[in-house]
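Chemist: From the sequence below, what's the structure:
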Amino acid sequence: MVQLSSKNTLGLALILGSVTAMAPLAIDMYLPSFPQIAQNLRVDTSEVELSLTAFFIGLSTGQLFYGPLSDRFGRRWPLTLGLLLAAIASFLCAKADTIEFLIAARFVQALGVCAGMVISRAVVRDMFNHNDAARFFSLLMLIMGVAPILAPLLGGYVAKFFGWHAIFQAIGGFAFLAMAAVLVFLPETKGANAGVRLSRALHTYVDILKNTAYLRYALAGGAANAGMFAYITGSPFVVINYYGVPAEQFGLVFGTNAAGLIGMTQVNRLLLKRYHFDQVLRVGYTLILLSALAAIMVALAGGPLVAFLATLFMFLASLGIIMPNSTAGAMSEEGERAGSASALTGSLSFWFAFLSSGTVGFIKADSALPLACVMGACALASMAFSYLPSKTVDKATP
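Modeler: Below is the predicted model:
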């Protein structure tokens, strides 16, 4: 573990935050241009949505490759190659003239983008431990949390003035800049290890899954994250269609809740100066469950918009405690296999998100209750997973 000056810590956070923000940028920045893409490629909007599905599949599966690679060859080169792949694929997306080509390019883009998600967590584990790691993850979320707030707005203006192709050109340019920053400024935090055999990658993942101390953090964090994706999927219908909020004002609701999440990450940093992250996590699990129960009660009672929005705000804010601390907890249990553990953590989280968002999308909702119930199920699962036994299994050679 290392001691960094505040200047060096901020610089490291900016680099890791930038490579991690590639994913929300690549997701949120092109969402406003769906109608324009559909019109230009002469397809239905539903077919354009398949490009987002392909991206999520690439994001959730691609992470599993970078974990063993970064444990075997170090952090810098797999991250650099991933960003290079993301940049090239982004420019290919910009050249797409058929929906099939765009879908394929988006899948490849995700395979590159996910390198930043996996390896940034592993780098933090290499350099920090326990509370220090949790505090750094909170700082990281502050930086990368700006992306989903600004990306739709920025993407909308880029598409309006330059066309949707320019969105992917901008993402590709950002990927090249991030790659340059990694090459110039990011130190190697874990050298190549010839003892890590890529042929045993599957065995390594199975071995990590036997570690209940790791699982209780990874699964609890993944379930909580699934609640956020349920909110992202279902809140437009509830807020716009059910409560009648104008579509142009929905961004304000979304941004306010995102600001609550980001703000709570900084409250979390302050709490970690006095308390162990496990103690702070317990507060987060309690808060997310209570806010979900409150949302269900408001929905059952047909309560007013302001009451339901308040429960959503508290639900999202609780993630500012759960996400950095559960990530730090999971990574602290697998220090020797931080890359593989990071990949598995990210993949589990996205598969949970698939399940929750798919459930919300499948239900034919006519009120706020289905969304509240799915969020409640995620909160309850998060709390339940947090009580898994903490005994750590003996770690086999990776």
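Chemist: For the rest of this, base every contact and every neighbour count on C-alpha atoms.
Modeler: OK.
Chemist: Please list the outside residues in contact with stretch 148-164.
Modeler: By C-alpha atoms under 8 Å, 6 or more residues apart in numbering, the residues outside stretch 148-164 that reach it are 24-25, 28-33, 36-37, 94, 165-167, 254-255, 258.
Chemist: List the contacts of L12.
Modeler: By C-alpha under 8 Å, 6+ apart, the neighbours of L12 are L186.
Chemist: before we move on, back to that, need the buried ones from the contacts of stretch 148-164 selected in PyMOL.
Modeler: Buried subset of these, written as a PyMOL selection, criterion 16 or more other C-alpha atoms under 10 Å:
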select buried, resi 24+25+28+29+30+31+32+33+36+37+94+165+166+167+254+258
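Chemist: Could I get the full set of helices for the stretch 1-150 of the chain?
Modeler: 6-20, 22-28, 34-41, 45-73, 76-94, 99-127, 130-144, 146-162 (DSSP state H, counting those that start in this stretch).
Chemist: and of these, who's closest to L305?
Modeler: Within these, the stretch nearest L305 is helix 146-162; the backing value is 21.8 Å (C-alpha to C-alpha).
Chemist: and A396, how many neighbours does it have?
Modeler: Neighbour count of A396, defined by other C-alpha atoms under 10 Å: 9.
Chemist: Let me know the secondary structure of it.
Modeler: coil (DSSP: H, G, I helix; E, B strand; the rest coil).
Chemist: and it, what does it touch?
Modeler: The contact partners of A396, taken as C-alpha under 8 Å, 6+ apart, are T204, D207.
Chemist: if I pick D278, what's in contact with it?
Modeler: Counting by C-alpha under 8 Å, 6+ apart, D278 touches N325.
Chemist: Helix, strand, or coil at it?
Modeler: D278 is classified as helix under three-state DSSP.
Chemist: again, but for A365
Modeler: Counting by three-state DSSP, the backbone at A365 sits in coil.
Chemist: mind checking how far it is from T233?
Modeler: Per C-alpha to C-alpha, to the nearest Å, A365 is found 12 Å from T233.
Chemist: Looking at the two, which is more packed in?
Modeler: Per other C-alpha under 10 Å, whichever of A365 and T233 has more neighbours is T233, with 18 against 15.
Chemist: Among the helices of the stretch 1-150 of the chain, which comes closest to G284?
Modeler: helix 130-144 (13.4 Å).
Chemist: What are the buried residues along the closest one?
Modeler: 130-144.
Chemist: just checking, what packs against it?
Modeler: The contact analysis (3 or more C-alpha pairs under 8 Å, 6 or more residues apart in numbering; DSSP states H and E) places helix 130-144 against helix 6-20, helix 99-127, helix 247-271, helix 277-300, helix 305-332.
Chemist: run this one through as well so I can compare:
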Amino acid sequence: MQKFTLMLLSLVLLAPLGIDLYLPTLPDIALGLNTPVSLIQTTIPIFLLVMGLGQLVTGPLVDNYGRKPIALLGLALYVVGSAVAATASNWPMFLSARLIQGCAVCCSAVVAFSGVRDRLSGDAAARAYGFLNGALNIVPALAPLLGGLLASAFGWRAPFWFLCAYGLLIALIVLLWLPETRPADTLRVRGVPLAQYGAILRQPRFLAFAFANAGALGMVLTYVSLAPQVLMNEGGLTPIQFSFAFGANGFWIMLVSAFVNKTIRKAGRPFCLAMGFVTMLAGALLLFAGMHLLPQTMQAHWALYMLPVAVSVAGLAFTVGPATSYALEPYQQQAGVAAALQGFIQMAGGAAGSLLIVMLPVAEKSALALMMLAGAALALIAWRCSRKMHGSLTALK
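Modeler: I've put the predicted structure just below:
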């Protein structure tokens, strides 16, 4: 099972690598393509929006054709998208590359999360989702530094050639060793299963947990989108210092996720959801306090951004594993469809929420604090829903 989980992790890593590896090179990409850096920054939420929307299509595909073929299709798209980004000569070409990559990672994400649901359930599934989430944070811990070093040595195109090589390597691993886990009694669908999506969306329980994930992701995405401006332009950090600060936060989430995996066994999933609410609320309050209670000369210090962020992103670790397992638990015969819909709400909802918050006419730190509050509110709703659940669950028809 450990080997299987690690292979799923290699697929899930495609998405954060596609975001974090090129963060330190955003100004260089803008200069190289003669495009405003603000346009290059929009490729982060656009990437996630495409990933979320695409899962509505790939969900039925993994149920109809199996997990492994769709994983290979996604990897092929990822390699193509990375190569196009590495050779882009203008903004439309670069944007097209990011759209292709977004389509690719929606395939790999649905395969990974439906694969966990195929093999595990209950607290065991929650721990697996928590492991994937925790291990994912090695990417924000190391990818910006790796991307910065590659760009310094070989130019801004080098990180995308790295992604191309990674995609080829994982495709070989999947082809040779990833087992097909689709259950024999999986319900097949024709086209986009609107009726099935509608039936799942009518379940308040599913919505509560899916939107809790969306709120946590939106909070982290807002932090990631605003971090270069706050830490480098306002806080005075160099690109390398930014990479280390950004990476340290990734290691922190990984440690918290390891703690959460143990906490699930001892205290249960409802307790973890409650802690998600508490930590995101505490992060928002600390951020507001730093903005309004400290002297003006201290407010630009990078630590007054990163410390509240460290508290709040712990809420992501506490929320995602339990919420995902609760959301998908009733859908053993519809794992691909349910995982796709959950992923769509998480990715598209989180990205849309982040975009709306960032577009508000408020300072960057205020925008992040508001998104933290939204994430805390959604985690609170999920916790209250989990408190009402008793006994075991069977598949919903």
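Chemist: TM value for the aligned chains?
Modeler: Once the chains are laid over each other, their TM-score by TM-score structural alignment, normalised by the length of structure 2 reads 0.88; 388 aligned residues with a C-alpha RMSD of 2.6 Å.
Chemist: about what we covered before: rebuild the helices and strands packed on helix 130-144 of structure 1 as JSON lines, extending it with distance to Y217 of structure 1.
Modeler: Below are these laid out as JSON lines (distance: least, C-alpha to C-alpha, whole Å):
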{"stretch": "helix 6-20", "distance to Y217 of structure 1": "20"}
{"stretch": "helix 99-127", "distance to Y217 of structure 1": "14"}
{"stretch": "helix 247-271", "distance to Y217 of structure 1": "17"}
{"stretch": "helix 277-300", "distance to Y217 of structure 1": "10"}
{"stretch": "helix 305-332", "distance to Y217 of structure 1": "5"}
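Chemist: closest one to I171 of structure 1 among those?
Modeler: Counting by C-alpha to C-alpha, I171 of structure 1 lies closest to helix 99-127 out of these; the figure is 10.2 Å.
Chemist: mind checking the SS state of the counterpart of R182 of structure 2 in structure 1?
Modeler: Matched to structure 1 by TM-score structural alignment, R182 of structure 2 sits across from K190. Classification of K190 of structure 1 by three-state DSSP places it in coil.
Chemist: returning to that earlier point: select, out of the helices of the stretch 1-150 of structure 1, the one closest to H203 of structure 1.
Modeler: Closest approach to H203 of structure 1 among the helices of the stretch 1-150 of structure 1 (C-alpha to C-alpha): helix 45-73, 11.0 Å.
Chemist: ok, back up a step: let me see the contact set for the match of R182 of structure 2.
Modeler: D71, G74, R75, V123, D126.
Chemist: again, 6 Å this time
Modeler: By C-alpha atoms under 6 Å, 6 or more residues apart in numbering, K190 of structure 1 lies in contact with G74.
Chemist: how close does G115 of structure 2 get to A339 of structure 2?
Modeler: Relative to A339 of structure 2, and taking C-alpha to C-alpha, G115 of structure 2 is found at 10 Å.
Chemist: Same question for Y197 of structure 2.
Modeler: Counting by C-alpha to C-alpha, the gap from Y197 of structure 2 to A339 of structure 2 is 11 Å.
Chemist: of these two, who's got more company?
Modeler: Using other C-alpha under 10 Å, the more surrounded residue of Y197 of structure 2 and A339 is A339, with 29 against 15.
Chemist: check which helix or strand covers the aligned partner of that one in structure 1.
Modeler: When structure 1 is aligned by TM-score structural alignment, A339 of structure 2 is paired with S342. If you go by DSSP states H and E, S342 of structure 1 is part of helix 338-362.
Chemist: tell me the angle of that helix relative to helix 99-127?
Modeler: Using axes from the mean of the first three to the mean of the last three C-alpha atoms, to 10 degrees, the inter-axis angle of helix 338-362 of structure 1 relative to helix 99-127 is 130 degrees.
Chemist: got the buried residues for helix 338-362 of structure 1?
Modeler: Neighbour counts over helix 338-362 of structure 1 (16+ other C-alpha under 10 Å) mark 338-354, 356-357, 359-360 as buried.
Chemist: what's the mean distance for that helix versus structure 2?
Modeler: Taken over the aligned residues, the distance from helix 338-362 of structure 1 to structure 2 averages 2.0 Å (mean C-alpha distance after the TM-score superposition for structure 1).
Chemist: Which neighbouring elements make contact with that helix?
Modeler: helix 45-73, helix 99-127, helix 212-236 (3 or more C-alpha pairs under 6 Å, 6 or more residues apart in numbering; DSSP states H and E).
Chemist: Tell me what angle it forms with helix 305-332.
Modeler: Going by the same axes, to 10 degrees, helix 338-362 of structure 1 is angled at 150 degrees with respect to helix 305-332.
Chemist: In structure 1, which residues correspond to stretch 59-77 of structure 2?
Modeler: With TM-score structural alignment as the criterion, stretch 59-77 of structure 2 aligns to 67-85.
Chemist: If we go by neighbour counts, what in the matching stretch is buried?
Modeler: Here stretch 67-85 of structure 1 shows 67-76, 78-80, 82-85 as buried, counting by 16+ other C-alpha under 10 Å.
Chemist: about what we covered before: and the helices of the stretch 1-150 of structure 1 as a markdown table, adding distance to V238 of structure 1?
Modeler: Shown next, in a markdown table, are those (distance: least, C-alpha to C-alpha, whole Å):
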| stretch | distance to V238 of structure 1 |
| --- | --- |
| helix 6-20 | 30 |
| helix 22-28 | 20 |
| helix 34-41 | 21 |
| helix 45-73 | 20 |
| helix 76-94 | 32 |
| helix 99-127 | 29 |
| helix 130-144 | 27 |
| helix 146-162 | 20 |
